[in-house]
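Visitor: Test case, fold it:
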Amino acid sequence: MHLTRDDYEISIICALPLEAEAVRALFDEVDSSTSNENNEGLTKAPEDTNVYTLGAIGRHRVVLVSMPGMGKISAAATAATLKQSFRKIKLTLLVGICGGVPGEEVQQIRLGDVVIGEQVIHYDFGRQQETGLETKDDRRGSLGGQTPEIRAFVNKLKSGKKSLQEKVFTYLTPILEKSSPVNINLRDNLYLPGYWHIHRDGKGCIGEPCEMNKHICQGARISSCEELKCDRSQIDIDSRRKPKPSIHFGPVASGDKIMRSATVRDEIARKEQVIAFDMEAAGAWDYLPCLLIKGVSDYADSHKNKNWQNYAALTAAVCVKAVLEQWVTTEKRSKEFQIQHNYTNHNCNFYNQGEANNYGTLNLTFSTGGKGP
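Guide: The predicted structure is shown next:
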């Protein structure tokens, strides 16, 4: 089948290689490279520096792009460049891992759960004053909103949340049963917000020594809880991986800072009602019609580590597969139909009152602007 760039209306953007790898593993089909000059339909725009993997997930043709780095600037550049090559994109999925806000007992977010972002809050947007960062009151409105189609789609997903979770579990189970780096006994440890990840005895510190409520040294930041002998009595949640990941809908805070503070996390969450933190959504949101789907790999606190990243990336990727099953593609019309629709010649008979029984022909040619009915 001969494909052109206009055959792709879904794009997936990932910031980390492990995120892209998880999505790529779920492709049902991989198309030819965009750099294949012998296939005019799969080239890319001259100014496009992105690297793509093209293929299919289910019935959808999908563009997967890996960002050159993390953060808003990289995400914005990737999104803006993607638009140059793939002009028919109607849905862009921002897929990967994020830091979760634990929340209350009613809707408690756990490691491995999936967050679907209904809105993105640019939480580090403001002015740096002598007293600290003065955030702008309109940072919710500083980012473009989702299209009506995507908002309606999110509502559809929310109404079928239970069946969506079951579908994710159905796809996840056989993957976890195979020998895999994510098929290990992960432990979900949520420490109390006031309990910092520091050296308790002052030994092993690099640079300025650790001090509770004041400073965490560089050595502690790269050490595990086991190495620092973090007190397990300070754990709020202590359990192995849940058998089924849950799906949560809500606003997501996005910024260039890596959130590693439970105190700041909870303060922003209370103020903005966000359920997760990410670093890319604020960059891509204004350029493409976006929907964020990310797996929770940590609690955005000082005990943050990489143990859950592979599993969280996998649950997000599996959720993408389940979500796309409910997305309806645009009807593809033939080239002949488009030409006939865009430029229509109408021959209209008219009566010339100046001469009895003298009929003429008036030729009206007009363009409908290329839009469908």
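Visitor: use CA for all of it now, contacts and neighbours both
Guide: Noted.
Visitor: what's the neighbour count on residue 117?
Guide: 23 (other Cα atoms under 10 Å).
Visitor: if I look at it, how far off is residue 231?
Guide: Applying Cα to Cα, to the nearest Å, the value for residue 117 to residue 231 is 34 Å.
Visitor: So which residues of the stretch 151-300 of the chain form helices?
Guide: Per DSSP state H, counting those that start in this stretch, the stretch 151-300 of the chain has helices spanning 161-177, 218-221, 225-228, 262-272, 281-284. These are given in chain order.
Visitor: Mind giving me the packing neighbours of the last one?
Guide: Pointing back at helix 281-284 there. helix 72-85, strand 114-122 (3 or more Cα pairs under 8 Å, 6 or more residues apart in numbering; DSSP states H and E).
Visitor: most packed of those?
Guide: strand 114-122 (a mean of 26; mean count of other Cα atoms under 10 Å).
Visitor: From the chain's centroid, how far away is the helix or strand following it?
Guide: For strand 114-122, the succeeding helix or strand toward the C-terminus, using DSSP states H and E, is strand 126-129. Centroid separation between strand 126-129 and its chain, computed with Cα atoms, centre = their mean, to the nearest Å, is 27 Å.
Visitor: Likewise for stretch 63-83?
Guide: With Cα atoms, centre = their mean, you get 11 Å for stretch 63-83.
Visitor: With stretch 231-243 instead?
Guide: 28 Å.
Visitor: buried stuff in stretch 165-183?
Guide: By 16 or more other Cα atoms under 10 Å, the buried positions in stretch 165-183 come out as 165, 167-169, 171-172, 182.
Visitor: Make TSV out of the helices and strands packed on helix 281-284 and add distance to residue 98.
Guide: Formatted as TSV, those follow (distance: least, Cα to Cα, whole Å):
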stretch	distance to residue 98
helix 72-85	14
strand 114-122	8
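Visitor: For residue 177, which of those is the nearest?
Guide: strand 114-122 (20.0 Å; Cα to Cα).
Visitor: For the comparison step, fold the sequence that follows:
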Amino acid sequence: MNGQDRPSSRDQFGIAIICALTLEANAVFCSLDEIWHDAPQIYSKAPGDPNQYVFGRSGRHPVVVVTLPGMGNVQSSGAAAYLSMSFVSIELALLVGICGAVPYRPDGKDIILGDVVMSEVLVRLDFGRQYPNEFRRKDTILDRPAKQSHVILSLLKNWQSPVMSQQLHTKMMEHLITLMCNPYIDTEYPTPSSDLLLASEYIHKHHGVCFECSQAESTCATALNASCEELGCDPHMLI
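Guide: Below you'll find the model as predicted:
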């Protein structure tokens, strides 16, 4: 599919990509094979839809990309609702972005900077009841988000097999190398020595003369943007 083979209407878009941050959306734009800059004038939105869309092609698939006006569940749910109203043919919506946590895999191995994470299920961590000593998440059947389609679940299961996982890894590396050559990707993969992970109980703050950082559970504004070397963090706390 080239620029002349675009869908004739917005009802022919089957894939949507949602990003919360401009940084994330820029990486998605750079990964597209084509961006149709004049498409917003061709594929009009449904009346009342405030989303701003970018249209393009990934492989043989026409995709529509929306960047959220802000972070949070309210922004994402509102944008998704408007998206489904304007593009009724969407079959797959991908929430693509930077993972804001450092979890561990079920086998105990840690997930490090640069790993790609694909979710099988959605878990609402902010939906529940606050008790005096704990927050208890609602996890009954009616409280859980809907599961992905059988097509997507089957595809994820295939990728978990060693043969398909290796093929996926190889192809992703090829695409990543191409993506990093894009002049609009203003980033580079950090060296292992610069990717420092400290114990969760160790606070990233000045460990010298700083009145605010000397207070318990307090960190000054300067420390938030300083490196471990500048703050004098204890290397024995690295994990």
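Visitor: Distance to residue 55 of structure 1 for the helices of the stretch 151-300 of structure 1 - can I get that in TSV?
Guide: Formatted as TSV, the helices of the stretch 151-300 of structure 1 follow (distance: least, Cα to Cα, whole Å):
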stretch	distance to residue 55 of structure 1
helix 161-177	19
helix 218-221	39
helix 225-228	41
helix 262-272	37
helix 281-284	22
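Visitor: Which residues are in contact with the nearest residue to residue 48 of structure 1 once chain neighbours are set aside?
Guide: The shortest distance from residue 48 of structure 1 to any non-neighbouring residue, by Cα to Cα, 6 or more residues apart in numbering, is to residue 81 (5.4 Å). Counting by Cα atoms under 8 Å, 6 or more residues apart in numbering, residue 81 of structure 1 makes contact with 47-50.
Visitor: Neighbour-wise, which one of the residues you listed leads?
Guide: residue 50 (17 neighbours).
Visitor: list the contacts for the equivalent of residue 123 of structure 1 over in structure 2?
Guide: Using TM-score structural alignment, the equivalent of residue 123 of structure 1 in structure 2 is residue 125. Residue 125 of structure 2 is in contact with residue 137, counting by Cα under 8 Å, 6+ apart.
Visitor: can we see that at 10 Å?
Guide: 135-139 (Cα atoms under 10 Å, 6 or more residues apart in numbering).
Visitor: cool, residue 35 of structure 1 as well?
Guide: Per Cα under 10 Å, 6+ apart, neighbours of residue 35 of structure 1: 42-44, 51-52.
Visitor: Just give me the neighbour total for residue 136 of structure 1.
Guide: 15.
Visitor: Which residue, other than its chain neighbours, is closest to the equivalent of it over in structure 2?
Guide: Applying TM-score structural alignment, one finds that residue 136 of structure 1 aligns to residue 138 in structure 2. Nearest residue to residue 138 of structure 2 in three dimensions, chain neighbours excluded: residue 128, at 4.7 Å (Cα to Cα, 6+ apart).
Visitor: Contacts only, for the one you found.
Guide: By Cα under 10 Å, 6+ apart, the neighbours of residue 128 of structure 2 are 135-139, 143.
Visitor: Mark which of those residues are buried, thanks.
Guide: For those, buried by 16+ other Cα under 10 Å: residue 138.
Visitor: can you tell me which residues contact residue 49 of structure 2?
Guide: Counted by Cα under 10 Å, 6+ apart, residue 49 of structure 2 has contacts 78-79, 81-83, 85-86.
Visitor: Now check structure 2 for the residue matching residue 13 of structure 1.
Guide: Checking TM-score structural alignment: residue 13 of structure 1 goes with residue 18.
Visitor: How is its match assigned, secondary-structure-wise?
Guide: Counting by DSSP: H, G, I helix; E, B strand; the rest coil, the backbone at residue 18 of structure 2 sits in strand.
Visitor: on that earlier part again, tell me how far the match of residue 123 of structure 1 lies from residue 136 of structure 2.
Guide: Counting by Cα to Cα - residue 125 of structure 2 and residue 136 of structure 2 are separated by 9 Å.
Visitor: got it, and residue 189 of structure 2?
Guide: For residue 189 of structure 2 relative to residue 136 of structure 2 (Cα to Cα), the value is 38 Å.
Visitor: do residue 31 of structure 2 as well
Guide: Counting by Cα to Cα, the gap from residue 31 of structure 2 to residue 136 of structure 2 is 40 Å.
Visitor: what do you get for residue 225 of structure 2?
Guide: 34 Å.
Visitor: need the contact list for the most centrally placed residue in structure 2.
Guide: Centroid-nearest residue in structure 2, with Cα atoms, centre = their mean: residue 97, separated by 1.7 Å. Counting by Cα under 10 Å, 6+ apart, residue 97 of structure 2 makes contact with 17-25, 27-28, 117.
Visitor: Likewise for residue 247 of structure 1?
Guide: So residue 247 of structure 1 contacts 109, 112-116, 158, 161-162, 164-165, 168, 293-295, 315-316, 319 (Cα under 10 Å, 6+ apart).
Visitor: Look at the nearest residue to residue 127 of structure 1 once chain neighbours are set aside and give its secondary structure.
Guide: Of all residues not flanking residue 127 of structure 1 in the chain, residue 134 sits nearest, at 5.0 Å (Cα to Cα, 6+ apart). Three-state call for residue 134 of structure 1 (three-state DSSP): strand.
Visitor: can I assume the residue nearest to the centre of structure 2 sits in a helix?
Guide: No. According to three-state DSSP, residue 97 of structure 2 belongs to no helix; its state is coil.
Visitor: these two touch, right, residue 87 of structure 2 and residue 51?
Guide: No. Contact criterion Cα atoms under 10 Å: residue 87 of structure 2 and residue 51 do not qualify, at 11.6 Å.
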